[in-house]
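Q: Here's a sequence, model it:
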Amino acid sequence: MAIVDRNVTPPRPDSTPAHSEIAPRSAASGNTSRVRQVMSQIPGPLIGLIVIFVALSFLSQYFLTPRNLLNILSQVSAVGVMSVGALLIILLGGIDLSVGSVLALSSMSMAAMYKMAGWPFEVALLAGLVVGALVGLINGILTAYGKLQPFIATLATMSAAAGLALFITNGNPITGFPDWFIAITATSILGIPIEGVILVAIFAIAAFWLKFRPSGRALYAIGGNEEVARLSGLPVRRAKIMVYTIAGLLAAVAGLLVTSRLDSAQPTAGAADLLNVIAVVVIGGASLSGGSGSLLGTFVGLLIIGVLNNGMSLLNVSANLQPVVIGAVIAAAVLTDRKSSRRHS
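A: Here you go, the predicted structure:
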């Protein structure tokens, strides 16, 4: 008589297929999660730039020509230089509304000293840079020591600088500058416009400072929590004055680039650049609350604005509608930034 062990469970005939079916599903799930992880590491602005770039290459036969691509770099050089200073200020949790007016004032000051006062051009050029830095210094003092909100302080200097730029010549432009000055925006190095080289050099220097210098890294701490940064011993006031002064100096550099390109100093130059400067920084991923942002993202945002403006011109989009598109892109960038912040939280 056979003895049956009731504690032994007979093998399931379908156990092997079940295991072999689960394994591929697990592998596929792992691959999907890895792909999502890699995609999450790619900055959103960079993906947007690629999409816009590919779309415009199909919509316009002139977009991908080397001449047009170099034109984009030249067109965004002045806005790009100002956006570096704007990013530094936004990292502190501030904002600068005066960049366009500082561009005009520094340009008109340089031109007036050269053509009307008879100063040597090199001295007048340096004086124009000093004027821009001085306005930035005033912004820094008003925010650091005057305790004014950055919006109010820079709004006041914006109005004052715009008025002074018009007052110098009663609103008339000044033309006629040395050939070597005009050559800054009329010649190229290895096919790259000199103003593009200047733009990339400024971005590289600022990126090195933010990443490797303690005073640059301190901007993130101050923008993240100013009171904690002050209690930790960081020189908050000095950092604000320094950053606003740098922003004013960079706006003056942008003014010189515009004057060189036009061979004319215009008292209303830069009036329409404020929206583009803020758009570049915001689209690049910087948070308006301060403490986060990068120059790489700002450079990508600059290219997005430049490519959009250039593409809309090639497609004969009305100049009155182009700011509408830029405004929509800014709104989308801010909404994306908020969703990303909540997800990371």
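
Q: Please count neighbours and contacts with C-alpha atoms only from this point.
A: Noted.

Q: Secondary structure element holding Met158?
A: helix 150-169 (DSSP states H and E).

Q: what does that helix contact?
A: For helix 150-169, the external contacting residues (C-alpha atoms under 8 Å, 6 or more residues apart in numbering) are 94-102, 104-105, 108-109, 112, 135, 139, 142-143, 171-172, 267-268.

Q: Which among the residues you listed count as buried?
A: Buried by 16 or more other C-alpha atoms under 10 Å: 94-102, 104-105, 108-109, 112, 135, 139, 142-143, 267-268, out of these.

Q: And the helices in the stretch 201-345 of the chain, which stretches?
A: 214-224, 226-231, 236-262, 273-283, 295-314, 322-344 (DSSP state H, counting those that start in this stretch).

Q: got the buried residues for the shortest one?
A: When burial is assessed from 16+ other C-alpha under 10 Å, helix 226-231 yields the following buried residues: Glu226, Ala229.

Q: Can you give the contact residues for it?
A: With contact meaning C-alpha under 8 Å, 6+ apart, helix 226-231 is reached by Ala221, Ile222, Val236.

Q: Export those as JSON lines, with columns for distance to Val325 and neighbour count.
A: JSON lines is the format used below for these (distance: C-alpha to C-alpha, whole Å; neighbours: other C-alpha atoms under 10 Å):
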{"residue": "Ala221", "distance to Val325": "34", "neighbour count": "22"}
{"residue": "Ile222", "distance to Val325": "33", "neighbour count": "23"}
{"residue": "Val236", "distance to Val325": "37", "neighbour count": "21"}
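
Q: I'd like the distance between Ser292 and Leu70.
A: Using C-alpha to C-alpha, to the nearest Å, one gets 30 Å for the distance from Ser292 to Leu70.

Q: Neighbour count for those two, which is higher?
A: For Ser292 and Leu70, the more surrounded residue by other C-alpha atoms under 10 Å is Ser292, and the numbers stand at 19 against 14.

Q: dump the residue contacts of the more buried one.
A: Applying C-alpha under 8 Å, 6+ apart to Ser292 gives the contacts Leu91, Tyr220, Gly223, Gly224, Ala286.

Q: Before we compare anything, build this one as well:
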Amino acid sequence: MKNTTFFQKYGIVVVLAGLIVFFTIMSPAFLTVDNLFNVARQVSMIGITSVGMMFVMLTGGIDLSVGSVLAFVNVVCAYFMVKMNMNPWAACLLCMVISAGFGFLNGVIITKWRVPPIISSMGFMNILSGLAFIISGGLPIYGFDPNFTIMGQGYISIIPIPVIIMIGIFILGWFILNKTYFGRYFYAIGGNEEAAKLAGINVISTKQMVYMLSGIFASLAGIIMLSRLNSGQPTTGTGFEFEVIIAVVLGGVSVNGGSGRIFGVVIGVLIMGILSNGLVLMNVNDYVQDVVQGIVLVIAVGFDCVSKAKSESKLKESVKNKGNAVSA
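A: Now for the predicted structure:
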């Protein structure tokens, strides 16, 4: 029992340490300061978006539109700056507001129309992806202020700015989950929605808010990606949503909602980055990496389902034993 509990709590840290040791042995270039900062910069967009995805999944939902939000913002923000000569920061702010609106609308459809989250978010995934291609004409948009690249390519001392932003978002996510009523509401809704309603929690508004937050965080990741690439490309977010979901689930957030910690998500994001970087250093091609990511997702979800089934079984057995004790 103690071993099982230890593995459930710290198994993901052991996996991270194992990957670091493995890739250090396989590639001398892996455990260098430059490469480690490169890994952190590469996963910064996933890390930022994973906080919003975590909020959604804690309530028992899922948001498949985050990759398309990233691509949409990538294109629209570039369009605002290049075609409309808009101030870069005003363009960024407007894109975040628009993304928040799409996220809120997604939440309204899910809560008011009772459309399953996977269907609604898939619809927005296609809508936003289509809009990105329509606005850009399928071509990259470039030619904006070179100073805008500082957000995605700049450094403060030796630390890349995207990494600093990601750390700030993780801290914000921790604060919301542990120091605010809303954070507790996320867990309560995912744990038992009916009980949350009886406790006076406004489930509808809370769910709408988490999808709105997911849109905001994904849009921030899109802005950083635009700054890093120095061009708006409609294909940028392809497959991005699955990388985010894998990182969050790998970090211990239950696909059924109600459980998960921000620390676990941080480790999950790092595992995704180290796994991808290590395979590249070993000259493993992209298709094999896709297979590995798929295997990781299936194992992580399978472990979550098995763990939850065991917990429910133990709870039922405990209730039954207490009932028998009272009867005796």
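
Q: picking up where we left off before, which two in the contacts of Ser292 of structure 1 are spaced the farthest apart?
A: Farthest apart among these by C-alpha to C-alpha are Gly224 and Ala286. That separation is 12.2 Å.

Q: more neighbours, those two?
A: Using other C-alpha under 10 Å as the criterion, Gly224 of structure 1 and Ala286 rank with Ala286 on top: 26 against 18.

Q: Nearest residue to the alignment partner in structure 2 of that one in space, please, no chain neighbours.
A: In structure 2, Ala286 of structure 1 lines up with Val253, judged by TM-score structural alignment. Among residues not flanking Val253 of structure 2 along the chain, Gly260 sits closest, at 4.0 Å (C-alpha to C-alpha, 6 or more residues apart in numbering).

Q: thought the one you found was touching Gly268?
A: No. Counting by C-alpha atoms under 8 Å, Gly260 of structure 2 does not reach Gly268; the two are 11.5 Å apart.

Q: Mutual contacts of these two, please.
A: Shared contacts of Gly260 of structure 2 and Gly268 (C-alpha under 8 Å, 6+ apart): Gly251.

Q: For those two, work out which one has more neighbours and name it.
A: Between Gly260 of structure 2 and Gly268, counted using other C-alpha under 10 Å, the more crowded position is Gly268 (28 against 20).

Q: Let me know the helix or strand that the equivalent of Gly85 of structure 1 over in structure 2 is in.
A: In structure 2, the residue paired with Gly85 of structure 1 is Gly52, using TM-score structural alignment. Per DSSP H and E: Gly52 of structure 2 is located in helix 33-58.

Q: now that helix, how far from the chain's geometric center?
A: Centroid displacement of helix 33-58 of structure 2 relative to its chain, using C-alpha atoms, centre = their mean, to the nearest Å, is 7 Å.

Q: okay, and stretch 88-98 of structure 2 goes to which residues in structure 1?
A: Stretch 88-98 of structure 2 maps onto residues 121-131 of structure 1, going by TM-score structural alignment.

Q: Share the number of residues neighbouring Ile138 of structure 1, please.
A: So Ile138 of structure 1, with other C-alpha under 10 Å, has 18 neighbours.

Q: Just give me the mean distance for the one helix or strand it maps to relative to structure 2.
A: Per DSSP H and E: Ile138 of structure 1 is located in helix 121-144. Helix 121-144 of structure 1: mean distance to aligned residues in structure 2 after superposition is 1.3 Å, counting by mean C-alpha distance after the TM-score superposition for structure 1.

Q: Check which helices and strands that helix is in contact with.
A: helix 99-115, helix 150-169, helix 236-262 (3 or more C-alpha pairs under 8 Å, 6 or more residues apart in numbering; DSSP states H and E).

Q: and those, which is most packed in?
A: When those are scored by mean count of other C-alpha atoms under 10 Å, the highest mean neighbour count falls to helix 99-115 (a mean of 29).

Q: From the chain's centroid, how far away is that one?
A: Relative to its chain's centre, helix 99-115 of structure 1 lies at 23 Å (C-alpha atoms, centre = their mean).

Q: thinking again about what came up before, quick one: the match of Ala286 of structure 1 from Ile25 of structure 2, how far?
A: The value you get for Val253 of structure 2 to Ile25 of structure 2, if C-alpha to C-alpha is used, is 31 Å.

Q: what's near enough to touch Tyr62 of structure 1?
A: For Tyr62 of structure 1, the contact set (C-alpha under 8 Å, 6+ apart) comprises Asn68, Leu314.

Q: nope, Phe53 of structure 1 is what I meant
A: Going by C-alpha under 8 Å, 6+ apart, Phe53 of structure 1 touches Val307.

Q: Then Leu73 of structure 1?
A: Contact analysis of Leu73 of structure 1 by C-alpha under 8 Å, 6+ apart lists Pro193, Gly196, Gly306.

Q: Counterpart of it over in structure 2?
A: In structure 2, Leu73 of structure 1 lands on Ala40 (TM-score structural alignment).

Q: Tell me the spacing between its match and Met84 of structure 2.
A: For Ala40 of structure 2, the distance to Met84 of structure 2 equals 33 Å [C-alpha to C-alpha].

Q: Ok, Ala90 of structure 2 next?
A: 12 Å.

Q: Give me the more crowded residue out of these two.
A: Ranked by neighbour count (other C-alpha under 10 Å), Ala90 of structure 2 and Met84 place Ala90 first, with 13 against 10.

Q: which ones are touching that one?
A: Per C-alpha under 8 Å, 6+ apart, neighbours of Ala90 of structure 2: none.

Q: Ok, Lys310 of structure 2 next?
A: Lys310 of structure 2 touches nothing, counting by C-alpha under 8 Å, 6+ apart.

Q: could you check the distance from it over to Trp174 of structure 2?
A: Lys310 of structure 2 is 28 Å from Trp174 of structure 2, by C-alpha to C-alpha.

Q: what's the nearest residue to the residue positioned nearest the centre of structure 2 if we skip its chain neighbours?
A: For structure 2, the residue nearest the mean C-alpha position is Ser50 (1.8 Å; C-alpha atoms, centre = their mean). The shortest distance from Ser50 of structure 2 to any residue that is not its chain neighbour, by C-alpha to C-alpha, 6+ apart, is 5.5 Å, and that residue is Val244.
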